[in-house]
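J.: Got a predicted structure here, sequence first:
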Amino acid sequence: MENLRFLVVDHLRWQCISREPTFLPHKLRWLCWHHYPFSSLPVEHMRKLVGLEMFDGMIKHLWKGPKVLPNMKFIDLGYMGHLTSFPDVSAAPNIERLILSDCHNLVEVHPSLGFHRRLVYLDMSRCTKLKCLPFTIGMESLETLIFSGCFSLERFPEVTPSMVKLSELYLNNCIRVEELPSSIRYLSGLRVLNLIG
């Protein structure tokens, strides 16, 4: 199916699939596979992929090392209970929306995420084992940043003066964060700061 552009797999019982896919169509633009039953995903040939929705699946590692995904704009890995880390996105420079909410075993994210230039929306709410973020973040397009309910997060990173577009920052119920860095003053566009709890 070399011309397949859009693939949706949902409510498919995992027993129906005998083994992990090793190849997906290289012209695929959008992949939506909820409850994906395997630990990894073959993205090597999916350079045209724009959107990836893998809600509530079994993936442990999305990919290893930088993967060249120049068209990727949207990633939703919500409720990925087995995901422990988020990979290098330095070769996927056009991601605009990234959702990692309720990834309860996510412990760390690759430092490349901290300086992603096109990212507008980042939701890592309720990643209850997330302990550390990149030491410094400088996401110049970022408008919304959500860490609500990240109970294990111990430190909010330093921010660079380039983050003037950030307008909403949610740190509610981040009970181990004891202080915010003085560089938070650079967030001159901030309209909402939620520190409840």
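T.: It's in.
J.: Every contact and neighbour count from this point should use C-alpha atoms.
T.: Noted.
J.: Would you mind measuring from T144 to K165?
T.: 9 Å (CA to CA, to the nearest Å).
J.: What of K67?
T.: 27 Å.
J.: do the same with P87
T.: 25 Å.
J.: and if you look at I184?
T.: On the measure of CA to CA, I184 and K165 end up 13 Å apart.
J.: One more: G149?
T.: Taken as CA to CA, the span from G149 to K165 is 23 Å.
J.: Kindly report the same for F115.
T.: Taken as CA to CA, the span from F115 to K165 is 14 Å.
J.: wait, R176 sits on G149?
T.: No. Here R176 does not reach G149: they are 10.6 Å apart, not a contact under CA atoms under 8 Å.
J.: can you give me the strands in the protein?
T.: 6-9, 30-33, 51-53, 74-76, 85-86, 97-99, 108-109, 121-123, 136-137, 144-146, 158-159, 168-170, 192-194 (DSSP state E).
J.: who's in contact with the first one?
T.: Strand 6-9 has contacts (CA atoms under 8 Å, 6 or more residues apart in numbering) with 28-34.
J.: and here's the other structure:
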Amino acid sequence: ALTELNLRFCDGLTSLPESIIGQLPALESLQLRWWQDLTDLPDSLGQLTALTALEIAACARVTRLPDSLGQLTQLQVLDLSDCSALTALPESVCQLTVLLSLGMHGCVNLTHLPDALGDLGALTDLNLSHCRQLAHLPESLGQLTALQALRLAECAALTALPASAWQLSSLTALNLAGCKALTALPELLGELTALRQLWLNECVRVARLPDSLGQLASLTLLDATRCCALTRLPETLGRLAALTTLNLRLCTALTALPESLGQLASLSLRELCVDCCMSPRPVPEPLAQQLRGLASLRVGNCRAL
């Protein structure tokens, strides 16, 4: 019996024929990619109860998914990347209790997520990058206790994360790059004690980072490139004993680096970038003397040097 079906560039077809679905009881993987004319999927999709992976990607005219999606109780991977006309997910998607990965990268017209999103208790990877109309996330997000990666890059309408988001105790990667409406990170950031990678590049309205940043003992990468409103870093930065990469390129309002950074240079820090820093003292002399452990130091285009 057929277990994998990959259909690409099926121009002229507006829907997946129901006659096909009825003949695929053992299908485990279905890929529909780059269908220019696909507008919807039949309710009979829910009959594919053996599916573990469903990819409906770059289907730019799909506006909705059938409620029967919730009947795919074995589904582990759902990829809806670049379905640019999709505005919402059916509430039934929250019944997919073994789902591990939900990808919605490039769903530029997605406006909201189901309130019961937190019912996806097995979810480890949630990719909402380039969902430019998504202004808020459901409070139930904090119930995703298995979540390891939350990708929100270029979510330009997102002003804040729900308070529950800072309870994601398994989170190791948080990408907020290009969230241009984001104004601040709360002290609750320090609750993400498993976090290893934090991308804040082009968060152009964030003026400061919370003191609780120093509680992220597992953090290895902090990228704040082009955070042009950022004026200071907390002294607690020196507590990030696992940090290996710190990127502050084009942080043009940054006035100085905390002297506690020298503690990292002698411990773990290997790459420091402060290119195009407008500060009169981008790297204070006492700190510069402690940077002997660095493998890469970039301090180009600092006008005051």
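T.: Perfect, I can see it now. Predicted model, so just to flag it, every value in this text is computed and none were measured.
J.: sorry, back to before: comparing R176 and G149 of structure 1, which shows the higher neighbour count?
T.: More neighbours surround G149 than the other of R176 of structure 1 and G149, with 21 against 13 (other CA atoms under 10 Å).
J.: In structure 1, what stretch matches whatever helix or strand N6 of structure 2 lives in?
T.: Applying DSSP states H and E as the criterion places N6 of structure 2 in strand 4-8. Across structure 1, nothing matches strand 4-8 of structure 2 (TM-score structural alignment).
J.: Flag every buried residue along that strand.
T.: By neighbour count on 16 or more other CA atoms under 10 Å, the buried set for strand 4-8 of structure 2 is empty.
J.: according to the alignment, the helix or strand that that strand is followed by goes to what range in structure 1?
T.: Going down the chain from strand 4-8 of structure 2, the next helix or strand is helix 18-21, by DSSP H and E. Alignment of helix 18-21 of structure 2 against structure 1: no match, by TM-score structural alignment.
J.: Which residue numbers in structure 2 does stretch 26-34 of structure 1 align to?
T.: Under TM-score structural alignment, the match for stretch 26-34 of structure 1 is residues 49-57.
J.: re the thing from before, overlap of the contact sets of F115 and K165 of structure 1?
T.: Overlap of the contact sets of F115 of structure 1 and K165 (by CA under 8 Å, 6+ apart) consists of E140.
J.: for the strands of structure 1, which one sits closest to W63 of structure 1?
T.: strand 85-86 (8.5 Å; CA to CA).
J.: who does the closest one touch, helix- and strand-wise?
T.: Helices and strands touching strand 85-86 of structure 1, by 3 or more CA pairs under 8 Å, 6 or more residues apart in numbering; DSSP states H and E, are strand 108-109.
J.: Mean distance between the strand it packs on and structure 2 after superposition?
T.: Compared with structure 2 after the fit, strand 108-109 of structure 1 shows a mean deviation of 1.1 Å (mean CA distance after the TM-score superposition for structure 1).
J.: what packs against that strand?
T.: strand 85-86.
J.: Distance from the strand it packs on to the middle of the chain?
T.: 8 Å (CA atoms, centre = their mean, to the nearest Å).
J.: what do you get for stretch 75-92 of structure 1?
T.: On CA atoms, centre = their mean, the centre of stretch 75-92 of structure 1 falls 5 Å from that of its chain.
J.: Give me the distance between the two termini of it.
T.: 11 Å.
J.: Ok, stretch 124-134 of structure 2 next?
T.: OK, stretch 124-134 of structure 2 end separation, CA to CA: 20 Å.
J.: And for stretch 182-189 of structure 1?
T.: End-to-end distance for stretch 182-189 of structure 1: 16 Å, by CA to CA.
J.: same question, stretch 113-131 of structure 1
T.: Start to finish, the residues bounding stretch 113-131 of structure 1 are 15 Å apart (CA to CA).
J.: what does stretch 43-53 of structure 2 give?
T.: So stretch 43-53 of structure 2: terminal residues 17 Å apart, CA to CA.
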